[in-house]
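**Student:** I'd like to go over a predicted model; first the sequence, then the structure.
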Amino acid sequence: MSTRYEFEKELNKMHNDLLKMGVMIEQSISDTIKAMKNQDIELAKEVIKRDDKIDNMEISMETECIMIIARQQPIASDLRLITSILKIITDLERIADHCADISEYVIKLAKENYKKPLVHIPLMADKVKEMVKETIDSYIEKNIEKADKVIKEDDIVDQYFYDIIEEIQALMKKDSNFIMQGTYFIFIVKYLERMADHATNICEWIKYNITGNLKYK
């Protein structure tokens, strides 16, 4: 059995594991949004528990990437792919962390009546979820145009962030009883904004893997 065949087999396993990780993270984002809307403590706990599984996946995949490099001594293009996968799984794991972070605040807010109707925050979360899905699709398809689309959509999430923060701050000034809840919401939207940033980071690495140029235009 050729060394190249074994190498391709190992790379294919890494590819499939990355896709599994992506599917789990998409589910976590969906569950986080649902838990936030419905103030669902049990669902929020599921997201937090799933984060531990994703953390373990990241460690396992990082170890496997390093072992592939050590065993196979890959050529430049293969090394670029492995490096990209290492970076991608790190950003994916951070997205999962932020889902768990938001879920912690969902649990804290579960027994309170939301003083601010949840309209724009779920819309922001839905856009982040869409970006992450398009990011995974871009990786599967090796689609630079789709990666560029995700990177541009980060501006939409940023605008949501600024608008929501401004609205929350105005409500906090108007009603001191909203300060604690408003602070929690600020943390939530910051985590969502960071999730979008990680999606754009992944797309930059996807482009690097395809082109060999990290500053591809």
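**Tutor:** Alright, I've got the coordinates. Residues are numbered from 1 along each chain as shown.
**Student:** only C-alpha atoms for contact and neighbour calcs from this point on.
**Tutor:** Fine.
**Student:** please name every helix or strand in contact with whichever strand or helix holds residue 59.
**Tutor:** Using DSSP states H and E, the element containing residue 59 is helix 41-72. Packing partners of helix 41-72 (3 or more C-alpha pairs under 8 Å, 6 or more residues apart in numbering; DSSP states H and E): helix 3-38, helix 76-109.
**Student:** so what touches stretch 175-193?
**Tutor:** With C-alpha atoms under 8 Å, 6 or more residues apart in numbering as the test, stretch 175-193 has contacts from 98-99, 101-102, 105, 109, 114-115, 121, 124-125, 128, 157-158, 161, 164-165, 168-169, 171-172.
**Student:** the structure to be compared is supplied as follows:
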Amino acid sequence: MPSSETPHIVRSYEEDLKRLRDMIARMGGLAERQVADSATALIRRDTELAAEVVSRDAQLDALEREIEAFCVRLLALRQPMAADLRLIVTSMKISSDLERIGDYARNGAKRAIVISSQPQFASLNGFSRLAHLVQENLKGAIDALVNDDLARADEVWNADQPVDDIYNGIFRELLTFMMEDPRNITAATHLLFVAKNLERIGDHATNIAERVHYAISGHILPDERPKSDSSAYAVVRPPQ
């Protein structure tokens, strides 16, 4: 039985799906840049760059609204099924993840401005490593969606534990600095929030990877993914 859809309509639909992937890639690229610049502003004590990150957050919000409206239009007009339906619904959820990542980057940039006015009492190498890891995971998750790469999505989903390990080390180190000298408390408290923001960005990257896995395969990954965030149970002894 011949298809009821003309080649023109099919081609137009395929172009719509490609445009959707391109929109997600564009939003993902902006989110990656926000994370990178927020971390750079912290490490270099660059208040101008931090202010730029804060001001750029509106672009991510606008892209989320644009993607949501485009997905709703596709659902209404194309009535997609199977893999196409999963891609469209997943894209809406991923745009929400990316918007939250932007919020965390903006918050980190705001705190970087405060931290820059405080005496520097510790190395920020851990923050540099943590930011690099979450950026790599975020890029990998977005690339997996754009390229229909199931293996890459699963790789990112399994890559959250090193992020937690670095975060745990930063958490304990900062608590120790605060206990050793109360003058460190203000800056260290802001740094704790920045570290937690980066850890949460890592969580959202693995959420995206999980969504991509479902979009490609139609199967849901297990609820529990490898994690090792033990900060909730940390006990720091005061110096003797």
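**Tutor:** That came through fine. In this text the structure is predicted, and so the values were computed from the model without any measurement.
**Student:** TM between them?
**Tutor:** In this superposition the chains share a TM-score of 0.95, using TM-score structural alignment, normalised by the length of the first structure; 217 aligned residues with a C-alpha RMSD of 1.5 Å.
**Student:** select only the buried ones of the contacts of stretch 175-193 of the first structure in PyMOL?
**Tutor:** Of the contacts of stretch 175-193 of the first structure, the buried ones go into a single PyMOL selection, burial set by 16 or more other C-alpha atoms under 10 Å:
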select buried, resi 98+99+101+102+105+109+121+124+125+128+157+158+161+164+165+168+169+171+172
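**Student:** so which of the contacts of stretch 175-193 of the first structure are in helices?
**Tutor:** Residues of those located in helices (DSSP state H): 98-99, 101-102, 105, 109, 121, 124-125, 128, 157-158, 161, 164-165, 168-169, 171-172.
**Student:** returning to what we had before: need the winner for burial among the helices and strands packed on helix 41-72 of the first structure.
**Tutor:** Of all those, helix 76-109 has the most neighbours on average by mean count of other C-alpha atoms under 10 Å, namely a mean of 21.
**Student:** what residues in the second structure pair up with it?
**Tutor:** Aligned by TM-score structural alignment, helix 76-109 of the first structure falls on residues 82-115 of the second structure.
**Student:** next, the contact list for the residue nearest to the spatial centre of the first structure, please.
**Tutor:** By C-alpha atoms, centre = their mean, the mean C-alpha position of the first structure lies nearest to residue 95, the distance being 3.0 Å. Residues near residue 95 of the first structure by C-alpha under 8 Å, 6+ apart: 25, 194-195, 198.
**Student:** go again using 10 Å as the cut-off
**Tutor:** By C-alpha atoms under 10 Å, 6 or more residues apart in numbering, the contact list for residue 95 of the first structure reads 22, 25-26, 28-29, 51, 89, 101, 132, 191-192, 194-199.
**Student:** circling back to that earlier point, make TSV from the helices and strands packed on helix 41-72 of the first structure and add distance to residue 153 of the first structure to it.
**Tutor:** Output for those, formatted as TSV (distance: least, C-alpha to C-alpha, whole Å):
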stretch	distance to residue 153 of the first structure
helix 3-38	17
helix 76-109	16
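**Student:** out of these, which comes closest to residue 217 of the first structure?
**Tutor:** helix 76-109 (17.8 Å; C-alpha to C-alpha).
**Student:** average gap between the closest one and the second structure?
**Tutor:** Comparison of helix 76-109 of the first structure with the second structure after fitting gives an average deviation of 1.0 Å (mean C-alpha distance after the TM-score superposition for the first structure).
**Student:** residue in the first structure matching residue 217 of the second structure?
**Tutor:** Using TM-score structural alignment as the criterion, residue 217 of the second structure maps onto residue 211 of the first structure.
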